[in-house]
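> predicted coordinates and the sequence they were generated for:
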Amino acid sequence: MSRFLVLAGAGLAAACTAATDPAPANGQTAAAADPGNLPFAVTPVADFDAPWAMTFLPDGRMLVTEKAGQLMLVSADGKSKQVVAGTLPVDSAGQGGLMDVVLHPDFATNRMVYYSFSEAGDGGKGVALARGVMSPDGDSPSLQNVQVIFRASPYVEGDGHYSGRIAFSPDGHLFFTNGERQKFTPAQDKQATLGKVLRLTMDGKPAPGNPLAAQGFNPAIWSYGHRNLLGLAFDASGNLWEQEMGPKGGDEVNLILPGRNYGYPIVSDGDHYDGRDIPDHDTRPEFEKYKVTWNPVISPGGLMVYSGAQFPQWQGDLFIGGLSSEALVRVDVDGANATKGDQWPMGARIREVEQGPDGSIYVLEDGDDGSAGRMLKLTPKT
């Protein structure tokens, strides 16, 4: 039996405005982390200004995105940070910003980096997917030949629920999440990419053979009926796992299957923030149901599959970075099924989680430089 670990917290960036989801209205408060009760040692590595995502280079250095729009190149020990030039301008209002960053599977030979960001355009704002080539070692760090290869459609007014997570499949496709932008109905719209998991080619085009194209859907769509999809990862068996923030209640972990409708906003185990009821999933069995749900919420963020040697008991497990509950949550997974496990308080909102080259676990706190914007390294206790 494998396990999910969820680093739980609030689903919003530290600088979110009133356009974002409010804090949980359930009386839930986070407890401060007690190092003596955690199953790992916690070591601060570096400090950032509202970090959003990170990825490791083959030599152990890291790329870290900051919400306001800076991409940082960080030494393996965290002591050196350099701004990577060449990223495109972002609209960082509300939940917007410079978001995910992922290396091409063949980065060692092509040095290609993919990243997502929010921008203003015709009709309002939306999330875009870009890629560029990392400058040679020894040069001032920069991304070269940067181009936008995909844009969500349509662009709409507002600053929430961009999503923008990136994952590469074992068969060489690029998966990309588009949130429903707090507009509800686009998640069920056949032509909109909002509220969807998308399957693209490495060049950002709709992948041939996507399951819904013949039914009149946008040809990029892989699954639909989602809300704010902030975690996406493949496990060793090729299963695609996704987590998303529900409304007032109803955070979810989903096993993403091709062509399936996950029901939002028609069903959810949460309710609208204005108090309107949403029918529960069980009332509409034609929709694909979550594997795990939370109410009160945990507000999940990024997602990672663990495969390292430092925590052999967690090999094959999923870790989700999150925010409002400020906790580390373990979820048991048995094949295609999952159930809740433990929950440990971390004392800070966690935006991102990644595996280090040595099998340690790295998390990014969701906050400002000098105030809970740290990168932390988790290692076994000795």
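Arrived safely, thanks for sending.

> going forward, measure contacts between C-alpha atoms and count neighbours the same way
Noted.

> how long is stretch 269-287 from one end to the other?
13 Å (C-alpha to C-alpha, to the nearest Å).

> which of the residues in it are buried?
Across stretch 269-287, burial judged by 16 or more other C-alpha atoms under 10 Å covers Asp269, Gly270, Asp271, Ile278, Asp280, His281, Phe287.

> secondary structure and distance to Leu7 for those residues - can I get that in JSON lines?
Shown next, in JSON lines, are the buried residues of stretch 269-287 (DSSP: H, G, I helix; E, B strand; the rest coil; distance: C-alpha to C-alpha, whole Å):
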{"residue": "Asp269", "secondary structure": "coil", "distance to Leu7": "21"}
{"residue": "Gly270", "secondary structure": "coil", "distance to Leu7": "20"}
{"residue": "Asp271", "secondary structure": "strand", "distance to Leu7": "23"}
{"residue": "Ile278", "secondary structure": "coil", "distance to Leu7": "27"}
{"residue": "Asp280", "secondary structure": "coil", "distance to Leu7": "25"}
{"residue": "His281", "secondary structure": "helix", "distance to Leu7": "25"}
{"residue": "Phe287", "secondary structure": "coil", "distance to Leu7": "27"}
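
> okay, one more to line up with it:
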Amino acid sequence: MLRHIHFRKSLIATFCASLLLGLPFAASAASTTYKTEEGTLTVDEVAKGLQHPWALAFLPDKQGMLVTEKPGNLRIVSADGKLSQPLGGVPKVWAQGQGGLLDVVLSPDFKKDRMVYLTYAEDSGDGETGGTAAGRGRLSDDMTRLENFTRIFQQQPKLSVGNHFGSRIVFDRDGYLFIALGENNNRPTAQDLDKLQGKIVRLYPDGTIPQDNPFVGQKDVRPEIWSFGHRNQQGAALNPWTGTLWTNEHGPMGGDEINIIERAGNYGWPIATFGLDYSGKPISEAKGKVVEGMKTPFHVWEKSPGISGMAFYDSSTFKQWDHNLFIGALASKELIRLELKDDKVVHEERLLGDLNARIRDVRQGPDGYVYVLTDEDDGKLFKVGLAQ
């Protein structure tokens, strides 16, 4: 109980501090405007020259942001858009296929402990297969390295040959750590409770397992599991109004989903899916789009945008976006804006198509702007807002 109270107090303190984080990040000369349904969209290039960036996390006190690059680098983008050299102390990653250095988040108590959490692909030792891992290290005072980086989680077994690692990290209001995982492109494993493929796991920040997890103590079931039946989760965020965890995941050919995560929930893959096999034929294990006893997606795209990254808009900066949800799209190369009302999607708008770039991550900045990363050889960071 004392641990939970400490987590809650720390998280509240971090949220309060985030209100004081200062001015918008500076933009380079590359600035564009577009007409949209909610007004004139402003798109400012903050940084470029990133090698397939995957995720970003804002540092406090106008110190810029951490950005991961899939080949294995962690960099700082300063408030004026300058890129640091790669930080030291980052774990070796398995940069195979979709694998590499993936998500990054700060500890809820970062101002005190300076801990940075990463997910990444690691190989099994033979170079043939890999899986998702998570770890943490302390950002040095001079911000040049992660000190004493320690792995706190391993996806077991390691079954990927370069596909479907996931993964996103989210802390909830009580300080629990959730990791959203892919099923390594091994469909049946998403339903196997003795494996960590296609799951969301719930941990303490040090990687230990809470004893109130739903499957603790059950024979041949991994105690880390919080939910299962997921395919390839590449977006996750905590709903700021309800405190619930939401994730998004790629369907196969069609059937990209948003899910609201419940304790011990079975989200269906591959038994329930709105998508088809890439051959155009039905998924062999599928029994339908909706199957009794399995959670129905909150929202589905039967034609896949290739979704990745997710951010709820919870700022007074642009009131037109109040209670909106932003999601990146890799395949359709857009930023998707969803209007939410009474836990329903009531409208969708597609933005940033003119960039013609794969949008990998989406985050709301401390200044109320939306920041997006493009997953390209020359990846860019953009600041998106509305003209005022």
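Received, thanks. A quick note: this is a predicted structure, and the numbers were derived from the prediction, not measured.

> can you pull the TM-score for these?
TM-score of the superposed chains, computed with TM-score structural alignment, normalised by the length of the first structure, equals 0.86; 344 aligned residues with a C-alpha RMSD of 1.7 Å.

> the buried residues of stretch 269-287 of the first structure: which two are farthest apart?
Distance extremes for these: the farthest pair is Asp271 and Phe287 at 17.3 Å, using C-alpha to C-alpha.

> ok, Asp172 of the second structure to Tyr120 of the second structure distance?
Applying C-alpha to C-alpha to Asp172 of the second structure and Tyr120 of the second structure gives a distance of 21 Å.

> for Pro157 of the second structure, same thing?
15 Å.

> one more: Ala331 of the second structure?
For Ala331 of the second structure relative to Tyr120 of the second structure (C-alpha to C-alpha), the value is 22 Å.

> with neighbour numbers in mind, choose between these two.
A direct count of neighbours by other C-alpha atoms under 10 Å for Ala331 of the second structure and Tyr120 places Tyr120 higher, at 28 against 14.

> surely the more buried one is within a strand?
Yes: applying DSSP: H, G, I helix; E, B strand; the rest coil, one finds Tyr120 of the second structure inside a strand.

> tell me, how many residues neighbour Asp126 of the second structure?
Neighbours of Asp126 of the second structure (other C-alpha under 10 Å): 7.

> just the element for Ala17 of the second structure, please.
Applying DSSP states H and E as the criterion places Ala17 of the second structure in helix 2-18.

> what does that helix contact?
Residues outside helix 2-18 of the second structure that contact it (C-alpha atoms under 8 Å, 6 or more residues apart in numbering): Pro60, Pro108, Asp109, Phe110, Lys111, Arg173, Asp174, Gly175, Tyr176, Pro366.

> how about 7 Å then?
Residues outside helix 2-18 of the second structure that contact it (C-alpha atoms under 7 Å, 6 or more residues apart in numbering): Pro108, Asp109, Arg173, Asp174, Gly175, Pro366.

> give the aligned equivalent of the second one in the first structure.
The pairwise alignment with the first structure assigns Asp109 of the second structure to Asp106, based on TM-score structural alignment.

> cool, the fourth one as well?
For Asp174 of the second structure, the aligned residue in the first structure is Asp171 (criterion: TM-score structural alignment).

> centroid-wise, who is the farthest residue in the second structure?
Most distant residue from the mean C-alpha position of the second structure: Lys219, 30.7 Å away (C-alpha atoms, centre = their mean).

> helix, strand or coil for that residue?
Assignment for Lys219 of the second structure (three-state DSSP): coil.

> where exactly do the helices run in the second structure?
Using DSSP state H, the helices of the second structure run over residues 2-18, 110-113.

> in the first one, which residues are buried?
Taking 16+ other C-alpha under 10 Å as the neighbour-count basis, helix 2-18 of the second structure is seen to contain the buried residues Phe7, Arg8, Ser10, Leu11, Ile12, Thr14, Ser18.

> hmm, who's touching stretch 169-187 of the first structure?
152, 160-168, 192-202, 224-229, 234, 238, 264-265.

> ends of that stretch, how far apart?
By C-alpha to C-alpha, one end of stretch 169-187 of the first structure lies 23 Å from the other end.

> same question, stretch 235-248 of the second structure
Stretch 235-248 of the second structure stretches 5 Å from its first residue to its last (C-alpha to C-alpha).

> enumerate the positions of that stretch that are buried.
Here stretch 235-248 of the second structure shows Gly235, Ala236, Ala237, Leu238, Asn239, Leu245, Trp246, Thr247, Asn248 as buried, counting by 16+ other C-alpha under 10 Å.

> and for stretch 348-364 of the first structure?
Neighbour-count burial for stretch 348-364 of the first structure, counted by 16+ other C-alpha under 10 Å, picks out 348-356, 359-364.

> what about Ala329 of the second structure, distance to Ile336 of the second structure?
Relative to Ile336 of the second structure, and taking C-alpha to C-alpha, Ala329 of the second structure is found at 7 Å.

> joint contacts of the two?
Counting by C-alpha under 7 Å, 6+ apart, Ala329 of the second structure and Ile336 have no contacts in common.
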